[in-house]
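K.L.:
predicted model and sequence follow; I will ask about them next.
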Amino acid sequence: MSITYGTPEVLDRREGPYGEVVLRRHGGLLQIIANGCFLMDTSDGRSERRLVDAALAALGGRPDPRVLIGGLGVGFSLAHAAANSRWGRITVVEREPAVIDWHRTGPLSESTRTALADPRTEIVEADLVTYVHETSDTYDALCLDIDNGPDWTVTESNGGLYSPAGLASCARVLRPGGVLAVWSAKPSPEFEGTLGNVGFQQVRTEEIPVARGVPDVVHLGIRPG
């Protein structure tokens, strides 16, 4: 028997600094739409959790590693990081005030309430591209999940983050031996090659099976020590 979800219900619609962002409910799912482009929903989360786990595994036994998560989204990455006592400071950079509000006081708070109350957690309202260029903080891991992948960005300005200059900024905020982990809805051999060309080591791509279609992936690279 098929399941009918009906018409999506818009819970909030706002004009943000980068265009329109919408939170809607579709059946039992919450969905985030940006400028008419579907970003993510609460249906699964295994690939977002794998993003965080792959970064931690690549760090080996480094004590109290600091992680920078690019993009709050529906909160899977943050909640999963906060559930692991091995992480030290957890910083999330999110550029949309509406998304932050939906987690603090809105419908998405159910999934991240505990994580947001964790003293290790810090939410920074900023554009990640600007943040990695300007921050003086450094991290052991940088987990990027702000687009549908290096080849399918939410806004044109995000494209520069996956260029050699953008990846140099990512490396700048990483401590020696730190790991860059990038989520993507599909493999990007070109991006994997760029990671190696700009100096990241042990570059690899991990696949995460999905219900149907091309697997999600996490691209990984280590900043030289």
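P.N.:
Perfect, thanks for sending it.
K.L.:
only C-alpha atoms from now on, for both contacts and neighbour counts.
P.N.:
Noted.
K.L.:
my guess is Ala55 is in a helix, correct?
P.N.:
Yes - looking at Ala55 with DSSP: H, G, I helix; E, B strand; the rest coil, it is inside a helix.
K.L.:
how near is it to Ser188?
P.N.:
18 Å (C-alpha to C-alpha, to the nearest Å).
K.L.:
so which of these two has more stuff around it?
P.N.:
Using other C-alpha atoms under 10 Å as the criterion, Ala55 and Ser188 rank with Ala55 on top: 25 against 17.
K.L.:
would you list every one of the strands in this protein?
P.N.:
9-16, 19-26, 29-34, 37-41, 67-70, 90-94, 121-125, 139-144, 174-184, 201-208, 216-222 (DSSP state E).
K.L.:
name the residues of the third one that are buried.
P.N.:
For strand 29-34, burial by neighbour count (16 or more other C-alpha atoms under 10 Å) applies to 30-34.
K.L.:
quick one on the thing from earlier: take the strands of the chain and write them to CSV, including distance to Trp152.
P.N.:
CSV is the format used below for those (distance: least, C-alpha to C-alpha, whole Å):
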stretch, distance to Trp152
strand 9-16, 20
strand 19-26, 17
strand 29-34, 13
strand 37-41, 11
strand 67-70, 16
strand 90-94, 18
strand 121-125, 23
strand 139-144, 13
strand 174-184, 9
strand 201-208, 17
strand 216-222, 13
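K.L.:
now for the closest residue in space to Leu11 that isn't next to it in sequence, how many residues are close by?
P.N.:
Closest residue to Leu11 apart from its sequence neighbours, by C-alpha to C-alpha, 6 or more residues apart in numbering: Arg24 at 5.0 Å. When neighbours are defined as other C-alpha under 10 Å, Arg24 has 19 of them.
K.L.:
OK, contacts around Ala58?
P.N.:
By C-alpha atoms under 8 Å, 6 or more residues apart in numbering, Ala58 lies in contact with Val179.
K.L.:
for the residue most central in space within the chain, what are its contacts?
P.N.:
Closest to where the C-alpha atoms of the chain average out (C-alpha atoms, centre = their mean) is Asp145, at 2.4 Å. Contacts for Asp145 (C-alpha under 8 Å, 6+ apart) come out as 48, 69-71, 182-184.
K.L.:
put this next to the previous one:
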Amino acid sequence: MLPWIQLDRATIPGDGGELRLKQRGSEFSIMLGATELMNSRLSGSEETLATLGCAHIAGRKGARMLIGGLGMGFTLRAALAALPDDVSVVVAELVPAVVDWARGPMADLHAGTLDDPRVTIHVGDVGALIRSKAAAFDAILLDVDNGPDGLTRASNDNLYSHNGLRAAQTALRPNGVLAVWSSAPDSHFTRRLRDVGFVVEEVSARASTKQRGARHVIWMATKR
């Protein structure tokens, strides 16, 4: 078996620890300590996040989507495949090196999506971007952590707090959707979404595109 080779490392702003990019043959992995955050072989639930978000805004002219977290680009790639030409997509990525990796060693995996004319890359905190907007997006798709528990960066908890969810509501247009990816269920988060007035649906999604392996959770929270 081929050995893993570490290609690069990057510090997460805000005392979030260090990401490591590793490669084994054509397979890539992004690690935080001993925890694997993402693997290029497992894209199923990230693609489902995009598919559900795109279905919610289908038919809206000039729709705007915000994707929080570039990662390995699975959500962005699936969204662009489903969205029409008049939709604009903002991708907020906190760690500049992740964007560099997308244009460098993982360029084939991203398949030119960063250069799509519908796409704008925002290097910075997606939470700050959300708080600065009002009625700006038809869909906000968040995959910035392992879920609403702030694993990679404690301040990510602010995204999923009552105040963070109210900010997301404000940033959404009427009947807009906040879609949140998680590696596991979280009943407390479901309750917080409902507390601030979202209509909530929990969707189970397989990690693998072959519909095998771990089950992840996607919350679809619609603004009334």
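P.N.:
The structure has been received and is ready for your questions. Please read these numbers as outputs of a predicted model, since none were measured by experiment.
K.L.:
aligned to the residue nearest to Leu11 of structure 1, what sits in structure 2?
P.N.:
Following TM-score structural alignment, the counterpart assigned to Arg24 of structure 1 within structure 2 is Lys22.
K.L.:
what does Leu11 of structure 1 give?
P.N.:
Under the alignment (TM-score structural alignment), Leu11 of structure 1 pairs with Leu7 in structure 2.
K.L.:
surely Ala82 of structure 1 meets Pro119?
P.N.:
No - Ala82 of structure 1 is beyond contact range of Pro119, at 9.6 Å (criterion: C-alpha atoms under 8 Å).
K.L.:
looking at these two now, which is surrounded by more residues?
P.N.:
Legend: neighbour count by other C-alpha under 10 Å for Ala82 of structure 1 and Pro119, higher for Ala82 (22 against 11).
K.L.:
what's near enough to touch that one?
P.N.:
Counting by C-alpha under 8 Å, 6+ apart, Ala82 of structure 1 makes contact with 90, 115, 118, 120-121.
K.L.:
and stretch 97-113 of structure 1, how far from the chain's centre?
P.N.:
Chain-centre distance of stretch 97-113 of structure 1: 16 Å, with C-alpha atoms, centre = their mean, to the nearest Å.
K.L.:
now Arg46 of structure 1: closest residue in space, sequence neighbours ignored.
P.N.:
When the adjacent residues along the chain are set aside, Arg46 of structure 1 lies closest to Ile208, with 7.8 Å between them (C-alpha to C-alpha, 6+ apart).
K.L.:
hmm, I typed the wrong one, I wanted Asp216 of structure 1.
P.N.:
Leaving aside its chain neighbours, Asp216 of structure 1 sits nearest to Ala185 (4.5 Å; criterion: C-alpha to C-alpha, 6+ apart).
K.L.:
that neighbour matches what in structure 2?
P.N.:
Per TM-score structural alignment, Ala185 of structure 1 is aligned with Ser183.
K.L.:
next one: that match from Ala214 of structure 2, what distance?
P.N.:
Ser183 of structure 2 is 9 Å from Ala214 of structure 2, where distance means C-alpha to C-alpha.
K.L.:
compare the two (neighbour count), which wins?
P.N.:
Ser183 (19 against 13).
K.L.:
and that one, how far from Met31 of structure 2?
P.N.:
From Ser183 of structure 2 to Met31 of structure 2 the distance is 15 Å (C-alpha to C-alpha).
K.L.:
same check on Gly71 of structure 2?
P.N.:
Taking C-alpha to C-alpha, one finds Gly71 of structure 2 at 11 Å from Met31 of structure 2.
K.L.:
and for Leu159 of structure 2?
P.N.:
22 Å.
K.L.:
repeat for Gln169 of structure 2
P.N.:
In terms of C-alpha to C-alpha, Gln169 of structure 2 sits 32 Å off from Met31 of structure 2.
K.L.:
also Leu80 of structure 2?
P.N.:
To Met31 of structure 2, Leu80 of structure 2 is 26 Å away according to C-alpha to C-alpha.
K.L.:
what do you get for Arg192 of structure 2?
P.N.:
Distance from Arg192 of structure 2 to Met31 of structure 2, by C-alpha to C-alpha: 29 Å.
K.L.:
now do His110 of structure 2
P.N.:
Computed as C-alpha to C-alpha, the His110 of structure 2 to Met31 of structure 2 distance reads 18 Å.
K.L.:
ditto for Glu46 of structure 2
P.N.:
As for Glu46 of structure 2, its distance to Met31 of structure 2 is 17 Å (criterion: C-alpha to C-alpha).
K.L.:
same question, Leu141 of structure 2
P.N.:
Remark: distance between Leu141 of structure 2 and Met31 of structure 2 (C-alpha to C-alpha) = 22 Å.
K.L.:
now Asn146 of structure 2
P.N.:
Distance of Asn146 of structure 2 to Met31 of structure 2, computed by C-alpha to C-alpha: 12 Å.
K.L.:
now for those two: what residues contact both?
P.N.:
In contact with both Asn146 of structure 2 and Met31: Leu37, using C-alpha under 8 Å, 6+ apart.
K.L.:
Asp41 of structure 1 matches what in structure 2?
P.N.:
The alignment partner of Asp41 of structure 1 in structure 2, by TM-score structural alignment, is Asn39.
K.L.:
its match against Ser29, yeah?
P.N.:
Yes - contact criterion C-alpha under 8 Å: Asn39 of structure 2 and Ser29 qualify, at 4.5 Å.
K.L.:
which residues touch Val203 of structure 1?
P.N.:
192, 195-196, 219-222.
K.L.:
repeat the analysis, applying 6 Å as the threshold.
P.N.:
Val203 of structure 1 makes contact with 220-221, according to C-alpha atoms under 6 Å, 6 or more residues apart in numbering.
K.L.:
thanks a lot, see you next time.
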